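Peer 1: okay, sequence plus prediction incoming.
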Amino acid sequence: MSAPVATSGGGVGMPARQEEVLATVASRVWTTIREEVQRDYQSEPLLSGFMFSTILAHDTMEESLAFILAKKLENAVLPAPKLSQLFQEVLRLEEVRKDYLADLMATYERDPACRRYSSCFLYYKGFHAIQTHRVAHALYNQGRTSLALFLQSRSSEAFHVDIHPGARIGRGMMLDHATGVVMGETAVVGDNCSMLHSVTLGGSGKVTGDRHPKIGKGVFIGAGAVILGNVKVGDDSKIGSCAVVTKEVPAKHVAVGMPAKMFPLRRLEKRIKSKL
């Protein structure tokens, strides 16, 4: 079967009958994942047990994702069965379901190394870290702060990604490679953003209050970039690798250097084309 196609605008495109559309898209993606894994199950005997326990033994994508996350995050305090039950409860919430489905499709579309949905679903720790955060964020909003902070701690240990459960992350997030990513409590990231490893959305020394960056929609942040303080990065902008940003970045601009300098994206694209 042909792979499902994601739509722009923060996720999987929701016309009038949102729940019906969501269920249809989710079903197609899940069918695609199972077909991909079934081929691996038959062709690679050493992985047959892994493929069965993670994907083929489960009826729904939520059950499978909950199992995968639980096995990666379990410890002596919270064993995998209890964590899996918790993850399933949260992942079945409609808003969370829209989020993780959009993240999966965004990674498939934007990461040239991701040629199959199952690769992201099974192996990409950036995807796993974001879904762990989405569960922790939902719990945080329910007032279950201790449990949310526990998941943040385990995610930091397991994935080397440290995102405070209070941070707000939009749909269609691609966290590529992920190692070393840090996002503070009041950080906000818009829909359809992409972020490479070792990115910091941190504070600038303000002890309390709204003190972390606000990232617009469709922003790309390169590896090692540091954005500090309650500064805004406008929609569709790009932050260069290892840039240090402490001031507002207008929409459709590029920020590069330490400290970062801003250039209109259109002007930079024209310069590049003129040199080709």
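Peer 2: Done, it's in.

Peer 1: contacts, neighbours, all on C-alpha from now
Peer 2: OK.

Peer 1: in what helix or strand does Gln131 lie?
Peer 2: helix 125-141 (DSSP states H and E).

Peer 1: that helix packs against which elements?
Peer 2: On a contact count with 3 or more CA pairs under 8 Å, 6 or more residues apart in numbering; DSSP states H and E, helix 125-141 meets helix 80-91, helix 94-110, helix 117-123, helix 145-159, strand 174-175.

Peer 1: report all helices and strands that the next helix or strand after the shortest one contacts.
Peer 2: In this case it means strand 174-175. Sequence order places strand 182-183 as the next helix or strand after strand 174-175, per DSSP H and E. Contacts defined by 3+ CA pairs under 8 Å, 6+ apart place strand 182-183 against strand 162-163, strand 200-202.

Peer 1: the longest one: how far from the chain's middle?
Peer 2: When you say that, I think you mean strand 200-202. Averaged C-alpha coordinates place strand 200-202 at 16 Å from its chain's average position (CA atoms, centre = their mean, to the nearest Å).

Peer 1: likewise for stretch 96-105?
Peer 2: 9 Å.

Peer 1: again with stretch 151-171
Peer 2: From the chain centre to the centre of stretch 151-171 is a distance of 10 Å (CA atoms, centre = their mean).

Peer 1: ditto for stretch 61-81
Peer 2: Taking CA atoms, centre = their mean, one finds the center of stretch 61-81 at 18 Å from the center of the full chain.

Peer 1: go on, stretch 104-121?
Peer 2: Averaging C-alpha positions (CA atoms, centre = their mean) puts stretch 104-121 12 Å from its chain's average.

Peer 1: contacts for it?
Peer 2: The contact list for stretch 104-121, computed with CA atoms under 8 Å, 6 or more residues apart in numbering, reads 5-6, 29, 32-34, 36-37, 65, 127-128, 172-176, 192.

Peer 1: try this one next to it:
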Amino acid sequence: MNATPSVDQLWRTIRREAESAMARDPVFGAALSSAILDHPDFAHALAHQIGARLGKSPADRARFTQLARDAFGRSPDLVDAASRDLQSIAVHDPATTTLLPPLLNFKGYVALQAWRVSNLLWRQRRNDLALLLQSLSSDQLSVSIHPTASIGTSVFLDHATGIIIGAFAVIGDEVTVLQNVTIGRKHSEPDRAPRIGRGVLLSAGSSIIGGVSIGDFAKIGAGAVVEHDVPPGCTAVGVPARLTNCREKVSV
């Protein structure tokens, strides 16, 4: 697969995968029709996934599907970001090399795209609706991302249970976030939120707290509690976190 196919190319690949899966398993194929094959493009199929995951009733599912469609129609950059996120999963997750399974089954992927919609709503000053989407994502998908957060592309929420990304947190491109990760502010410093650089790995159960900066391609170990800056390329482990594998001798 091309490293950066267009959204149209990505959609054609997804449809081919869906048609092949339908041929292999006609029972599964019935679900594929409503999820993939009945839709004219990637944006409509993705909106369907958001509505299906967040809505608690048929009326709610239809309402949130239409809300996502409207957002994607107004801001095609959201669709491009969703395409990059999906491609990144296929490239980096050893459990899958295709596009269809994460689109249909990875709740972290859907939660991230629901956040992209809520972030647009917040920027449009539709704050109550944006916060409703955050609440539903937390309830239905166990992923809570505040609408004021800033998140890049090619981001992977892996396993995606118990993830909390607080207000004004900044996350760069190509970041991987595992389960039970918390990224948030300190009560004593409400105006300072964490900044996560490009290509960072946040391992399971880690916490990034306060106005700290995590440098590009750093790694945060499982269960680590980070309250001080982590330079680029370093690994932070433990409680409180200490630095290892740095190019230069530094300490937290």
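Peer 2: The structure has been received and is ready for your questions. Everything quoted here is computed from the prediction, not taken from an experiment.

Peer 1: can you tell me how far Leu78 of the first structure sits from Thr132 of the first structure?
Peer 2: Going from Leu78 of the first structure to Thr132 of the first structure by CA to CA, to the nearest Å gives 15 Å.

Peer 1: which bit of the first structure covers stretch 108-118 of the second structure?
Peer 2: Using TM-score structural alignment, the residues of the first structure aligned to stretch 108-118 of the second structure are 126-136.

Peer 1: that stretch: average distance to aligned residues in the second structure?
Peer 2: Compared with the second structure after fitting, stretch 126-136 of the first structure deviates on average by 0.5 Å (mean CA distance after the TM-score superposition for the first structure).

Peer 1: circling back: chain center to the helix holding Gln131 of the first structure: distance?
Peer 2: Centroid separation for helix 125-141 of the first structure versus its chain: 8 Å, with CA atoms, centre = their mean.

Peer 1: now it against helix 145-159, angle please.
Peer 2: 170 degrees (axes from the mean of the first three to the mean of the last three CA atoms, to 10 degrees).

Peer 1: okay, angle between helix 125-141 of the first structure and helix 94-110 too, please.
Peer 2: 160 degrees.

Peer 1: residues in contact with helix 125-141 of the first structure?
Peer 2: 69, 87, 90-91, 96, 100, 103-104, 120-121, 145, 147-149, 151-152, 155, 159, 161, 163-168, 173-179.

Peer 1: now swap in stretch 27-46 of the first structure and tell me
Peer 2: With contacts defined as CA under 8 Å, 6+ apart, stretch 27-46 of the first structure is touched by 1, 3-4, 47-48, 51-52, 55-56, 60-61, 116-118.

Peer 1: now with 6 Å?
Peer 2: Contacts of stretch 27-46 of the first structure with the rest of the structure, by CA atoms under 6 Å, 6 or more residues apart in numbering, involve 48, 51, 117-118.

Peer 1: which position in the second structure pairs with His160 of the first structure?
Peer 2: Using TM-score structural alignment, His160 of the first structure sits opposite Ser142 in the second structure.

Peer 1: same thing with Lys261 of the first structure?
Peer 2: Match for Lys261 of the first structure (TM-score structural alignment): Arg242.

Peer 1: which one's more surrounded, Leu78 and Thr132 of the first structure?
Peer 2: Each of Leu78 of the first structure and Thr132 has its neighbours counted (other CA atoms under 10 Å); Thr132 has more, 24 against 13.

Peer 1: quick check: the match of Lys261 of the first structure vs Thr96 of the second structure, distance?
Peer 2: Arg242 of the second structure sits 33 Å away from Thr96 of the second structure when distances are taken as CA to CA.

Peer 1: what about those two, which has more around it?
Peer 2: When Arg242 of the second structure and Thr96 are compared for neighbours, Arg242 comes out ahead with 19 against 13, by other CA under 10 Å.

Peer 1: isn't that one up against Ala236?
Peer 2: Yes: using CA atoms under 6 Å, Arg242 of the second structure makes contact with Ala236 at a distance of 5.4 Å.

Peer 1: what's the overlap in contacts for the two?
Peer 2: Common neighbours of Arg242 of the second structure and Ala236, counting by CA under 6 Å, 6+ apart, are absent.

Peer 1: which helix or strand contains Leu46 of the second structure?
Peer 2: Leu46 of the second structure belongs to helix 42-54 when assigned by DSSP H and E.

Peer 1: same check on Ala18 of the second structure?
Peer 2: Judged by DSSP H and E, Ala18 of the second structure forms part of helix 7-24.

Peer 1: corresponding residues in the first structure for whichever helix or strand comes after that helix?
Peer 2: Once helix 7-24 of the second structure ends, the next helix or strand along the chain (criterion: DSSP H and E) is helix 26-32. Aligned by TM-score structural alignment, helix 26-32 of the second structure corresponds to residues 45-51 of the first structure.
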